[in-house]
Every structure is written in C-alpha cells, then in structure tokens.
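Here you go, sequence then predicted model.
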Amino acid sequence: HFVEIIATNQREAASAIDGAIGHNTELELEEHFTDSNAYTDTAFAIFHLLGFKFQPRIRDIGSMQLFSIKPISEYKKLQNLLTRTVRTKDIQEYYEEIKQIVYSIQTGKTTAKVILNRLGSYARKNKVVQALNELGKIEKTIFLLEYAIDEDLRRRITRMLNRGELINDLARELFSGQHGKFMERDIEKQLQSASALNIIINAISLWNTVYLQKAYDHYVKEQPKIEKYMPYTSPIIWNHINLLGEYKIDLLSKPNKLRGLNTENYLD
C-alpha cells in the first residue's frame, strides 16, 4: 500500500500518480479515483499514457473549460462551451520527450513528484510541459463530457470516494494522539508514523474481510437475498474493535481456525 507525506499546501496529483504505480500489490489497476485536489491537466495526460482511467471528482465542474481538436466552428451546439482548439502540433513535436518522461515514472527511475516539481518550476517556458498540458486538455475534455452524460459514472465516482473517506475516518479514529497530527519535524519519522497507521488500517480491513466472507457463507444459503447487498458492504468498519489499550501479536503462534460468528443478531 502506498504511503507518502505531502505538505498541506501541495496538490495531490503527483502523489496520486506515484500511488497508482507504486502500490506494491498484485492488483492490476485500471481506474484511479481522486478528489479535486489531485486534478491537473498534466495528471490527465500522464494517467492516460500510463494506461489508467483517471476519474476525479472536480468541484465547480460546470465552470471547467472544454477544448476541441477540430475548429470550434464545426461544433455548432457546443461553441459556447469550447475555449479554444488544442495545439496538436505541439503534442506531435514533443511527443517523444513526453513518452520519455512517462516511461521514467513507469519504470521507477524517478517519481511523478520529482518530475512535476521540476517541470512546474519553469512550465511557462518549457515547450515539453506545454505539450504535455495540451495532451491533458484532450483527456480532460473527454472525461468532462462523459461525466456530464453518464449518470452511472458520476455515482460510481462518488461511491468510490466515499469509500476513501471511510478510510480517512478510520485513520482519524486510530490516530488519536496529538489530535491526529504528525508532530515530528523529521520526514522519516512522519513516514514511519504514517506507515504504522496504514498497517493497522490494513489489518482491520483484512480481519473484517475474512469474517464478512464467513458471515456471508453462513447466511447466504438460508437467505439468498443478502447477496444483493454485498456491493454496499465495506470492510472498513470498526465499531466492534477496541481501539484503546495494547495488542500483543505473536507471529509464531498463529490460530488454527477462525473465531465463531456471533449469530444472535440474525437478520430476517
């Protein structure tokens, strides 16, 4: 699972890209959902070239600019929505350089955070950066049109981000010391705290997943209708977990079987 410490005034776009690449699991990601703080035109371009579908929830989406490849005059019904045409010649001219940047991120030779920080420092003068942003404008426009037309897409983005908020809520409950704030100045210590917090979140999620599966297997034969509720079930729940005190974990003596289910609260 990807963990990174970023400043509060920093956009999350670079971290979102690095997280999609460096999640260190066997999962093959196809989509990446974020909120507005992780959205930039550059992020749209890089996610596209990396093979991911970038699905951000953008605030004030009605005020977003749309761009076209063909002359705006050809889109009579959309002329009021289109800002300008994309400079495709810039993309074609610097496409090899763009691919080299994305390849460096994909292979781990550098991170999106390092690249975007460097490019951002002289974005107005750098033609490669400008071409990358032009490519991002194409992908952003496609996404905005899909978002406006497809109600299911809007619901799915909201649902996925709500799941992410659940994880944030659990993190706040677990990280009760210092009101959930990293007080260490040393970045390594901050990263250690964040990583430890992440391990606990993953442990709770794994525990719940195992027992949710056991509960499902127990009830589904007698109540097949519960299957339709599974898409709305999440392993990120913690009311049944004692978040205070100490836990002693002995990795050498693993339990031979799962605990029995509490079937007293059986649902009709």
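Ah, there it is. Numbers count the residues shown, from 1 in each chain.

Could you use CA atoms for every contact and neighbour count after this?
Will do.

Contacts for the strand or helix carrying Lys113 next, please.
Using DSSP states H and E, Lys113 sits within helix 112-120. Residues outside helix 112-120 that contact it (C-alpha atoms under 8 Å, 6 or more residues apart in numbering): Ala14, Ser15, Ile17, Asp18, Ile101, Ile105, Asn126, Val129.

Only whichever of those are buried, select them in ChimeraX.
Here is the ChimeraX command that selects the buried residues among the contacts of helix 112-120 (16 or more other C-alpha atoms under 10 Å):
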select :14,15,17,18,101,105,129
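
In helices only, show me the contacts of helix 112-120.
Ala14, Ser15, Ile17, Asp18, Ile101, Ile105, Val129 (DSSP state H).

Can you give me the distance of the fourth one to Asp152?
By that I understand Asp18. 27 Å (C-alpha to C-alpha, to the nearest Å).

Ok, the last one next?
Spatial separation of Val129 from Asp152 under the definition C-alpha to C-alpha is 33 Å.

Check the third one too.
To Asp152, Ile17 is 24 Å away according to C-alpha to C-alpha.

got it, and Gln190?
39 Å.

With Ser176 instead?
Counting by C-alpha to C-alpha - Ser176 and Asp152 are separated by 37 Å.

could you pull out the helices for the stretch 101-250 of the chain?
112-120, 127-149, 151-174, 187-219 (DSSP state H, counting those that start in this stretch).

could you say what helices and strands the third one packs with?
With contacts defined as 3 or more C-alpha pairs under 8 Å, 6 or more residues apart in numbering; DSSP states H and E, the packing partners of helix 151-174 are strand 31-34, helix 127-149, helix 187-219.

buried sites along that helix?
Arg154, Ile157, Thr158, Leu161, Gly164, Ile167, Leu170, Ala171, Leu174.

The nearest residue to the first one once chain neighbours are set aside: how many residues sit nearby?
Excluding its sequence neighbours, the residue lying closest to Arg154 (C-alpha to C-alpha, 6 or more residues apart in numbering) is Tyr147, at 6.1 Å. Using other C-alpha atoms under 10 Å, the number of residues around Tyr147 comes to 19.

here's the one I want to compare it with:
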Amino acid sequence: MEYIKLSYHHLNFEDRTALMLESRKEGFSARKFAELIKRHPSTIYRELKRNSINDVYQARYASDNTFARRRRGHRKLKIDSILWKFIVEAIRCLWSPQQIAKRLKTFPDLDQTMNVSHTTIYSTIRALPKGELKKDLLSCLRHENKKRKANGDHASEASARVDDLPVSISAVLMAEACNIGLEPLIRSNVPALTRHRLNWTKANYLRAETITSANARLVDFQATLPLAQIWGGGEVASADGMRFVTPVRTINAGPNRKYFGNNRGITWYNFVSDQYSGFHGIVIPGTLRDSIFVLEGLLEQETGLNPTEIMTDTAGASELVFGLFWLLGYQFSPRLADAGASVFWRMDHDADYGVLNDIARGQSDPRKIVLQWDEMIRTAGSLKLGKVQASVLVRSLLKSERPSGLTQAIIEVGRINKTLYLLNYIDDEDYRRRILTQLNRGESRHAVARAICHGQKGEIRKRYTDGQEDQLGHWGWSLTPSCYGTLFICRQPWIISGRRVKH
C-alpha cells in the first residue's frame, strides 16, 4: 500500500475553488477530497465548518475570512484599563500570571472581556517601554530571567515545517518514558518514524523547558475538570522520591547499599497535587536528605496551582524546614515515624501546660529570633522572589558544624511550629488521615511510573545531569496525560443500581 503524506497546511484559493465545486456534487466525501489534494481530513472538515453559508461552501467567502483573520491581531491589554491595574497589583503581590488568569475565571461578577490568558500578561509586560514599571514587574516574576518558548518549539524558535511532527514527538516521548530507546519504534517506511526523523526530533524539540511548559498546560487543564475539583483544590501536595540505579559512571550519582546495592544511583524527587497531577520534579544525586529540596516544589513550579501545604515522609522533615515554611506562609505537614519520641518545645519556662508539662522538655530561645528577625525577613524575601535557590540556601545554612545566628534563629522558629504541628497531629485523627491519603496518592502514582519505566531494568543510563533530567522529565510528563482519563470519567454516565444518574 502506498504511503500518502497528509499535510495540515492551509488551503489556497485554487484548492478552495476545487472544494466548492466538489462539495456540490452528489456523493461528495471530504476524506477522499483530502487525500486527493494531500491534506489532512481535519483541515477540510474545519474549512467546511467555518466557511459554509446555509450548508453551502463558498470559496470567495472563505478566502475573505482567512485574510480578515490574519489581519486581526491577538488581544492586547489596555494599559489604562481596570483589568491591567488589577494585574499589576497582583504581580506585585507575587502572584504568577498563571495564578492571575486562573483566579479571574473564578470571579462570578466579571464578564467574559475581563478574562485574560497568562501568555497575554507575559507579552504585555515584555512589550512595555523601558522604565521603572517594567523593571518592577519583571523583578516580581518568579522566572524573570528565563526566556519563554511555546510548547514543543524547535531549539531555533522557528516554526515546524515537517509533516506529522506530533507522531514523531509522541514516539520519542514513549521511547524515553518507557526507557526502551528509539530502536523499537523506528519504521523506515513511515517518514515520521525514520531513524533520522526521531533523532532530529529528540535533539531539537524535547528539552527540559518544553516538557515543563507542556506539563504545566496539562496540570492546569486537569485543575478545571469537575472530578479533579472534587478530589481537591490544588492547595495540598505531597513530595516523595523514587530511586533509580545508574550503572554508568557519572558524577551525578551517589552510593546507597539499601537502594542501589553495589551500584550508584539518583533520586527523582517529585511533587503530586491533591488532584493527582505531578507539577514539579528534581534530580538528586544519590540519596541526599529530602528536606534540602522540599521547598523547591513550591517556589519553582510553573503551573497555575498554588499549593500552600506540603506533606512528606520523615526524611523530608527538619526543624530548619519547619521554620522556613512558616516564614514563607506555607504549612509543612510531614508524616513522622517517631512522633511520640519527638521533643516538644516551650517558649516560657515557667508556663504551666498541665498534663503536657512532662513532654514539654525543650526550651526555645525567642531572643535569637528577635536578634535575627530582619535577616530572616530578607531570607524569606530572597526565596519568594527567586533570588536564591531553596536547596542552595538550606545547604549553606547547614554546612557548618557551628550554625550561624541566622540558622539558629530559623531553627528556633521551626521548633515552635513543629511543636504546634505535633500537638495537632497527635490530637486530630482527621488530620493524620488526610496526610496519609495524600501520601498514598503519590505512592500510587509511583507504582504506575514503575510500570511505565520498564525498559533496561528500570535503570537510568545517562551520564550527565541534563540527560537524566530530560529523560525523567519525559517519564514524569507521561504520567500527567492521565488528565484525559479524568476527562473520560467525567463524560461517562454514572450507573448506580442499574440506573443512570447525574454527575
């Protein structure tokens, strides 16, 4: 059978004239006409739907419409509008454009003209003339120094000129996520699946920034589904790590006999929202303590979610992390394996806590907090504005055997908040169950991930950090399209006791 290359390219006037004549003949088939002019059927169906008057296609009308659409620019924000003033104030309050766009859709009193996409906000800010306003807004963006690229853009930022590019991208994603390499997917008789095409696609289109951008769009889409909103509002997330053996020699791996045997390995530390969507991931050499990296999922993720509470296991907990979470306005809710043996801290040595006096053995020192308060606020501001990476800051605070005054002050704050957390954790059974439920969501996602990453014994055989991040990014993104499963469930009729019921 001869392979016919179908294109998504727009029709010219000659094609439209031929379509007008053919569509008026008896027994006309849009699919056969598409094969005749080597266009994809969806192009013909869209052309007929857009440009038919009383179910009759008109070539001249179609050409005029196309010309008018090309002349019509994209929506622009008016600098003197109320909407723009709201956006400016929200950005100065450290809202991301994604959060602003999502929040505007939830206001019941606003009409459709007040809705705006996050890409329009970014474009408007970058189009501002040089001055204090532009500098101020850019400094408030979380990723002020990163150049934004459209999802799946070529490395040169040029538009794609090849046919069936989605097929090639899907093949490379499957090869990387399943850890099987490109060889099983190569088809020499299919142009989109030749060895040269797949290698070219992998080198030019699938990069960490494009995968991150595509994942953010899927996570935001999942958040709009009614079923996902029943699961949660996106304010709660869990963080946990997956271990991968790296049998090749690489400096970005570490030993741990418990997880890697005689080999070395890496940890993929990923974050899962209460809507079952993964919104961030970090490659960690070996098995460094999770608490070093737990803040990065909140501060560096690029989705429209705004998680304010993170749940981890014992490895992600430390008094320093409790203190940093409180300074940033977040809630840290770990599942502690030894909660009963934990130290409870008191601020007032002479205070009477009744039956809790026996367990309140630790004495915190509020004077350290008072002396370092200004430095603590500067530290929190630097983290919030993205001036310093959270993992780098935590490492620098803990690198010395003799902690600095700032480190001691943050730890004192953490001890107080850890004590409040422990009291709530021990007393509130629903709170403990909520933490366990969210952690189980992450574990179930990991089980699916292990099944997907089945090739080469589930080992990561990339030597460099970039390659490891790219492959695990592809693998993490392959889990996010589960949002289409959520969409499918939402659209199916629910049957209870043999009767169809409303959702």
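Yes, it's here. Please read these numbers as outputs of a predicted model, since none were measured by experiment.

circling back: which of the helices and strands packed on helix 151-174 of the first structure is buried the deepest?
helix 127-149 (a mean of 19; mean count of other C-alpha atoms under 10 Å).

Read off where that helix ends up in the second structure.
Residues 405-427 of the second structure are matched to helix 127-149 of the first structure when aligned by TM-score structural alignment.

just to revisit the earlier point, arrange the buried residues of helix 151-174 of the first structure in TSV, one row each, with distance to Leu212 of the first structure as further columns.
Compiled in TSV, the buried residues of helix 151-174 of the first structure are given as follows (distance: C-alpha to C-alpha, whole Å):
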residue	distance to Leu212 of the first structure
Arg154	28
Ile157	24
Thr158	24
Leu161	22
Gly164	19
Ile167	17
Leu170	18
Ala171	21
Leu174	21
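
Quickly name whichever of these is closest to Asp35 of the first structure.
Proximity of these to Asp35 of the first structure (C-alpha to C-alpha) peaks at Leu161, which lies at 7.3 Å.

For the closest one, give its distance to Phe33 of the first structure.
7 Å.

again, but for Gly108 of the first structure
Distance from Gly108 of the first structure to Phe33 of the first structure, by C-alpha to C-alpha: 22 Å.

Next: Leu82 of the first structure.
25 Å.

Arg87 of the first structure now?
Distance from Arg87 of the first structure to Phe33 of the first structure, by C-alpha to C-alpha: 28 Å.

Excluding chain neighbours, give the residue nearest to the aligned partner of Ser104 of the first structure in the second structure in space.
Aligned counterpart of Ser104 of the first structure in the second structure: Ser382 (TM-score structural alignment). In this structure, Ser382 of the second structure finds its nearest non-sequential neighbour in Val388, 5.9 Å apart by C-alpha to C-alpha, 6+ apart.

which bit of the first structure covers stretch 167-177 of the second structure?
Going by TM-score structural alignment: stretch 167-177 of the second structure matches no residues.

just stretch 222-234 of the second structure next, same as before
Under TM-score structural alignment, there's no match for stretch 222-234 of the second structure.

go on, stretch 280-292 of the second structure?
Going by TM-score structural alignment, stretch 280-292 of the second structure sits over residues 2-14 in the first structure.

Can you give me the end-to-end span of that stretch?
13 Å.

which outside residues touch it?
15, 19, 22-24, 37-40, 43, 112-113, 116, 187, 190-191, 194-195, 198.

try 10 Å
15-16, 18-25, 34-44, 46, 111-117, 182, 187-188, 190-192, 194-198 (C-alpha atoms under 10 Å, 6 or more residues apart in numbering).

Tell me the buried residues in that stretch?
Val3, Glu12, Ala13, Ala14.

what's the most distant pair in the residues you listed?
Farthest pair in these, by C-alpha to C-alpha: Val3 and Ala13, 14.2 Å.

List the contacts of the closest residue to Val129 of the first structure other than its chain neighbours.
Spatial nearest neighbour of Val129 of the first structure, chain neighbours left out: Ala123 (5.7 Å); criterion: C-alpha to C-alpha, 6+ apart. The contact partners of Ala123 of the first structure, taken as C-alpha under 10 Å, 6+ apart, are Leu116, Asn117, Val129, Gln130, Asn133.

so which of those comes closest to Ser205 of the first structure?
Using C-alpha to C-alpha, the contacts of Ala123 of the first structure come closest to Ser205 of the first structure at Leu116, 32.8 Å.

what residue of the second structure takes the place of the closest one?
Checking TM-score structural alignment: Leu116 of the first structure goes with Val394.

separation between that match and Gly414 of the second structure?
Taking C-alpha to C-alpha, one finds Val394 of the second structure at 13 Å from Gly414 of the second structure.

Next, show the common contact partners of the two.
By C-alpha under 10 Å, 6+ apart, the residues touching both Val394 of the second structure and Gly414 are Leu320, Val321, Leu324.

Filter those down to just the buried residues.
Counted by 16+ other C-alpha under 10 Å, these give Leu320, Val321, Leu324 as buried.

what would those residues look like in TSV with distance to Ser42 of the second structure and secondary structure?
Formatted as TSV, these follow (distance: C-alpha to C-alpha, whole Å; DSSP: H, G, I helix; E, B strand; the rest coil):
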residue	distance to Ser42 of the second structure	secondary structure
Leu320	56	helix
Val321	52	helix
Leu324	52	helix
